[in-house]
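Chemist: I would like the atomic coordinates for the input below:
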Amino acid sequence: MHRIERKPQEVFGDWIAGVADDWPQDAREWAHREFIDTIAVMVPGAVDPLADKIFATVEAWGHGPCTVFGKQQKLAAPWAALVNGAIAHVLDFDDNFDPPKAHPSAVLVPAIMAVAEEEKLSGPAVIDAYIVGLQILGRIGQGLNPTHRNRGWHATATVGVMGATAACARLLKLDAETCARALSIATSMSGGFMSQFGTEMKPIHAGLAAKGGIMAARFAQAGVTAGALTLDGATGMNRLMVGPDYEQLRDAMTHVEHGQTLRYSLENVGEPLLITEHKFRVKRFPTCGAIHRAMDGLLDLKEQYDFTAADVVSVDLLMPQVHFNNVFYTDPQNPLEAKFSAEYAVGCILARGDCTLADFTPEKVMSEDVRALFPIIHRHPVDKAESEFPTEVHVELKDGRKVKAVIAWPRGSKAAPFTDAEYWSKFDKCCAGVLDDDARAHLRDALERLPDLSHAGEIMARATFPSSQATRQQGQRRVYDNAN
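Modeler: Have a look, this model is predicted:
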C-alpha cells in the first residue's frame, strides 16, 4: 500500500491542536520562570527610548483591549504585542533557547499575553500555550539550524514567528487543519537579518514576530488559504532560509548539537519535550549571550587570583567563530553596539568587576576605563561548534603569572541554572528605579500566582507606569543609577 507522506505543517498542526495539556510539573515550572524573567526585563525596557518611538508610531493604528507595558492607553492585540516584544528584547537581557538559537520568550510572552487579555484566558492556559509554542519554535529551528543562524538570519524573528503562531493557535483552540494553515501563513511573516544587531531594529524583530504570530493565527481562523509546501518544498522555508546547498549540508552532517539536524522532527513532535530537555540560557548580563562564557570565565579568574585591570598584560579569548560572529563590534560607539562587542563586555568585567544595565549609557560606553583596555583584549576564533570547543580565557599578568579559565556553559544555562531566588533577584534589580516598592510588590504578587490566575491579564493590568515623558526620562535615569 502506498504511504501518503504528510507535510511538516500538517504534522505540527495536529500536535498543536491535539496534544494533551498534561505537562510534567517541571515543564510548567520552567515556563512560569521564563514569564518571571521576561516580565522582569520588560520593566526597564518600557522606559527605554525605543518604547516611546514604537508606541507613538502604532498608537493611531488601532486601540483595543491589550496593555502596552508602561502605558495607560491600550491597543489592539497585534500592536500591543509588537511594542511589548520590542520592549522585552531591547535591553538584550532576555533568555536564549538553544534548539532554534533564538530569544523565545521575548516573542512568546507578548503574543500570548495579548491574546490572553483579548480572550480573558487563565494563567494555566498561557503556560500551556507557552510550552506548545516553544516546542514548535524549537522543532522548526532544529530543521533550519545550525546553518540558518550561522549564515546571518536572526532566528528570533524568522523562527520566533512560527512559535508565536503555534502558541496563539493553541490559545484560540484552532483545529488541526487551521493550525497547519496558520503555520503556513506565518512563513510569509518570517524575516530578519543579523546585520541589524547593534541597532534598534534588532529588538523590533521580536515585536514583529509576536505581532505576526497573532495575525497568522487570526488569518487562519478567518479562513485565509495558504500553501501546503511552505516549510519543506522546492521553495520551502528550509531550502530558502538555509540555502541552495540545503540538501548537501543536511545529508553530510556528522556533528549535531542542540538537536539541530537540518531536518524537521516529525516522528514524535513532542518527545523529548524541549523545555525540560534543553531548558534556557537566562542572562546574567544585559549583553549578547555569545560572550557570556568569556565574561563568566574572567570573573572567575579575577576572584581566584585577585587581580585588577592594572595588573593585566593581555586577555586572549579563544571562542567558536560563530560566537564572535554575534559580537562583531570591536569599537562600539553607542550602547546598542556595545551589547554586541566582545571587547566592551570583557573590558567591563576587567575594569568594573561586573556588567550591568548601568554600563550601557553613552557616557559609560565611551569611558576610557574600559576603552583603554581594548588593545589588550585579543580575539582567537576557533572553527568548531560551541559544544566541541568551550570558551577559553587566557590572562597574562604583569607579575609573570599566566592563568586560564575554560567555560563550557554560562551561568543561567542548563548546566548551571538560576535558582528561584536568583530569578526574583533579577526581577527586583530590573524593577529598581522604575517601580516603587508597592508597585513592584503588586506586580510580583500577580506573577507568583500566574499558574493559578483565573485571568492572566491581571499581570498586564499591573504593568502600567506614569506615562509623561518627563517621568519616563527620570525612570530611565534611575534604571541606570540603580542597576548596580
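Chemist: could you use CA atoms for every contact and neighbour count after this?
Modeler: Fine.
Chemist: SS state for the residue nearest to His89 when sequence neighbours are not counted?
Modeler: Leaving aside its sequence neighbours, His89 sits nearest to Pro203 (C-alpha to C-alpha, 6 or more residues apart in numbering; 4.9 Å). Three-state assignment for Pro203 (DSSP: H, G, I helix; E, B strand; the rest coil): helix.
Chemist: ok, Pro203 touching Val90?
Modeler: Yes. In this structure Pro203 lies within contact range of Val90 using C-alpha atoms under 8 Å: 4.9 Å.
Chemist: between the two, who's got more neighbours?
Modeler: Val90 (31 against 25; other C-alpha atoms under 10 Å).
Chemist: separation between that one and Val315?
Modeler: 29 Å (C-alpha to C-alpha, to the nearest Å).
Chemist: tally of neighbours for Trp424?
Modeler: Neighbours of Trp424 using other C-alpha under 10 Å come to 18.
Chemist: also this sequence, please, to line up against the first:
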Amino acid sequence: MERIAKEYCYKDPPWRILDRTEEKTMSVTVEDRVGGLTEGSTGRLARFVLETDWGMIPETVRHTGVRCLVNIVGNALGGVQDLAIQRLISTLRPVSGPPQVAIIGRREFFDPPSAAFINAASSNVLDFDDTHFPSVIHPSAPVYAPLFALLQHDAVSGQKFLTSFILGMEIACRLGCAVSPQHYHRGAHITATCGVVGAAIACGKMRELNMERLVWAMGISATCAGGLVENLGSTAKSVGVGGAARDGLMAALFAEAGIDSSPIAIEGPRGFLAVGADKPDPAMLTRDLGEDWEIERNALKAYPSGVVLGPVIDAALELAGKVDLAQVAKIVVTGNPLLLERADRAQVETGREAKLSIQHSVASALLGRAIGIGDYTDEAVARLDVRRLRSKVSARPSADFALDAARLDVEMLDGTTVSATVDHARGSLTRPISDDELSEKFLSLARWGSSQVKNDRLLHTLWSVDKLADMRAITRLCTAA
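Modeler: Purely as a prediction, here's the structure:
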C-alpha cells in the first residue's frame, strides 16, 4: 500500500504532510522485504532502538544523558553570539522557510532544518562540548539539536526526549568505534560523519518510526555523511556539525515519508563501514548492545579547546605561579601522538585556530593561571606577552602517554628544569567534572553569550528534565526575553 501525500500547508510543520494513520496500515516489514535483515548490523541496531524504552535504560546511563543535555544547552547559550554563528544566521535567514523553531539564546525562530543546523553549530563552535574518548566523537551537538526542532508542535515528555537523545548518541558512538582509528586518520571529521546517523536514529525514535523506516533513516543519513579534519580550526568544522544535525533530521522525515534506502547501508560491501575504514570492526556496532553503554564513555570538557589539550592545560596550570616566566628558556610538552597531529600549531592568527594550539594554550595558562573562553579570542591571540611565551613552546610525541595524559618541562635560563605530569586530565573519564562543576560551567557559558535568558531557571529545569510532561517548557526557557 503506497502512502498518499497531503497538500502542504504552512500552518502545519513539514512532518505533518503525511497522515500518521496510514503508517499503521502498512503491512510490509523489513523481514518481508529482505529476509534475515534483523541478523545484520543495521537491522539489529534498528530493532534495539525500536524496542528500548525509558524503563530499560540503566539509571547511570540516564544521568549521563541528563549531564550531556545540560552541557550541550550551555554550550549553545555560550556560542550563539559568536561571530561565525551570527554570520550563519544572517546567511540562512533570507533563504529559510516559515519560522517555527526557536534558536537557543536568541529571539529568532527558523524553519526546523535551519534551526537544527544553527543550534548544533552554536553548541560546537566554542569547542567546549563533550568527547566520547574511544572514538573522539563530540556526539551531543548533532543529536540534540534536531530533537529540539521536533519539539515545537507536539508535546513530548522529558523521558521520551532523553530516550531518543541517549539512543542517538549511543549509535553514533558505536558507529565511530567501528571505523576507528582509520576513519579519523583518513581525514573524516567523525563527529559529523557518525553524528548524522545518530541524529537520524534519535529523530526516528522520537517520531516512533517502525523498524523498516528506522533502517531507511540510517541508510539515508549514512549517504549524507561528510566532514573533514582538514577544516578543524576553522568555522567550517561547525558547519559540518550543523549539517549533520540538519541532514539527520531530514533523513528521519524522508524515511517516514516512504523514501527507502539499502537495508545494509551501514555494513554492506560498499556501505558506511567499508567506505569509512580499511579494517572496520562491524561487531562493535552490536557487541553487548543494551548491556554495555558507550555513552558512559562520553566525557564533558573542562576547557574550551580541543580535547587533546586538556592534560596540557592541567600541567601548565599546575606550574602557573611557580616559575618566573621572565627566566624561561624553553618549554617542552610531551604527549600522545594525536596531540601533536591535531594541535602542534605554533603560528596561530585567530582564536579559533588557537583552540587547537599546544603553544597558545600553554602560554595562556601560564600567564593567566586559568583558562576560559576569553583566552581563545582573536584579541588574546594577538597579545604580545602571549606571543612571546608561546614562541618558546615545542612538543614531542610519545606513545607512552594516553590521550588524557601529558608532561610539561620548563627549562630555565639557569639550566634548572621544573616539570609537571598529568596522568588523567580534568574532564576525562577518570577525572570527570562533577554535577556542581557542570552547573557552574553552564552558568558561565550562559553569562558569556546569553545573558537575556532566564539561565538559573533553565538550569534547574534541565536537571529535572526526566520529570517534564512537555519538553516545550525547556525550549521556551531557551529563548531570549
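Chemist: got a TM-score for the pair?
Modeler: The pair, once superposed, lands on a TM-score of 0.87 when counted by TM-score structural alignment, normalised by the length of structure 2; 444 aligned residues with a C-alpha RMSD of 2.2 Å.
Chemist: where does the equivalent of Leu253 of structure 2 over in structure 1 fall, secondary structure wise?
Modeler: Aligned by TM-score structural alignment, Leu253 of structure 2 pairs with Arg218 of structure 1. Here Arg218 of structure 1 sits within helix 201-221, counting by DSSP states H and E.
Chemist: with Gly204 of structure 2 instead?
Modeler: Here Gly204 of structure 2 is assigned to helix 190-206, by DSSP H and E.
Chemist: read off where that helix ends up in structure 1.
Modeler: Counting by TM-score structural alignment, helix 190-206 of structure 2 corresponds to 155-171 in structure 1.
Chemist: picking up where we left off before, the helix holding Arg218 of structure 1 vs structure 2, average distance?
Modeler: With mean C-alpha distance after the TM-score superposition for structure 1, helix 201-221 of structure 1 departs from structure 2 by a mean of 1.0 Å once superposed.
Chemist: which secondary structure elements does that helix contact?
Modeler: helix 77-89, helix 105-119, helix 155-158, helix 160-171, helix 176-187 (3 or more C-alpha pairs under 8 Å, 6 or more residues apart in numbering; DSSP states H and E).
Chemist: list the contacts of the residue in structure 2 that Leu450 of structure 1 lines up against.
Modeler: In structure 2, Leu450 of structure 1 lines up with Val465, judged by TM-score structural alignment. Val465 of structure 2 sits next to 66, 158-159, 471 when contact means C-alpha atoms under 8 Å, 6 or more residues apart in numbering.
Chemist: what segments of the stretch 1-150 of structure 1 are strands?
Modeler: 63-66, 75 (DSSP state E, counting those that start in this stretch).
Chemist: thinking again about what came up before, show the subsequent helix or strand relative to the helix holding Arg218 of structure 1.
Modeler: helix 237-242.
Chemist: return the distance of that following helix from the chain's centre.
Modeler: How far helix 237-242 of structure 1 lies from its chain's middle: 22 Å, per C-alpha atoms, centre = their mean, to the nearest Å.
Chemist: do stretch 458-467 of structure 1 as well
Modeler: 22 Å.
Chemist: what comes into contact with it?
Modeler: Under C-alpha under 8 Å, 6+ apart, the answer for stretch 458-467 of structure 1 is 43, 67-72, 113, 435, 439, 442-443, 446-447, 450, 472.
Chemist: quick one: map the residue nearest to His89 of structure 1 onto structure 2.
Modeler: Under the alignment (TM-score structural alignment), Pro203 of structure 1 maps onto Ser238.
Chemist: before we move on, what about Lys7 of structure 1?
Modeler: Aligned partner of Lys7 of structure 1 by TM-score structural alignment: Gly40.
Chemist: please apply the same query to Leu274 of structure 1.
Modeler: Leu274 of structure 1 maps onto Glu294 in structure 2, by TM-score structural alignment.
Chemist: tell me how far the match of helix 190-206 of structure 2 is from the chain's mean position?
Modeler: For stretch 155-171 of structure 1 - counting by C-alpha atoms, centre = their mean - the centre lies 13 Å from the chain centre.
Chemist: which helix or strand contains Arg379 of structure 1?
Modeler: strand 377-382.
Chemist: give me the range in structure 2 that that strand lines up against.
Modeler: Under TM-score structural alignment, the match for strand 377-382 of structure 1 is residues 393-398.
Chemist: can you list contacts of that stretch?
Modeler: Contacts for stretch 393-398 of structure 2 (C-alpha under 8 Å, 6+ apart): 330-337, 339-340, 344, 346, 358-359, 362-363.
Chemist: now, these that are in helices?
Modeler: 337, 339-340, 358-359, 362-363 (DSSP state H).
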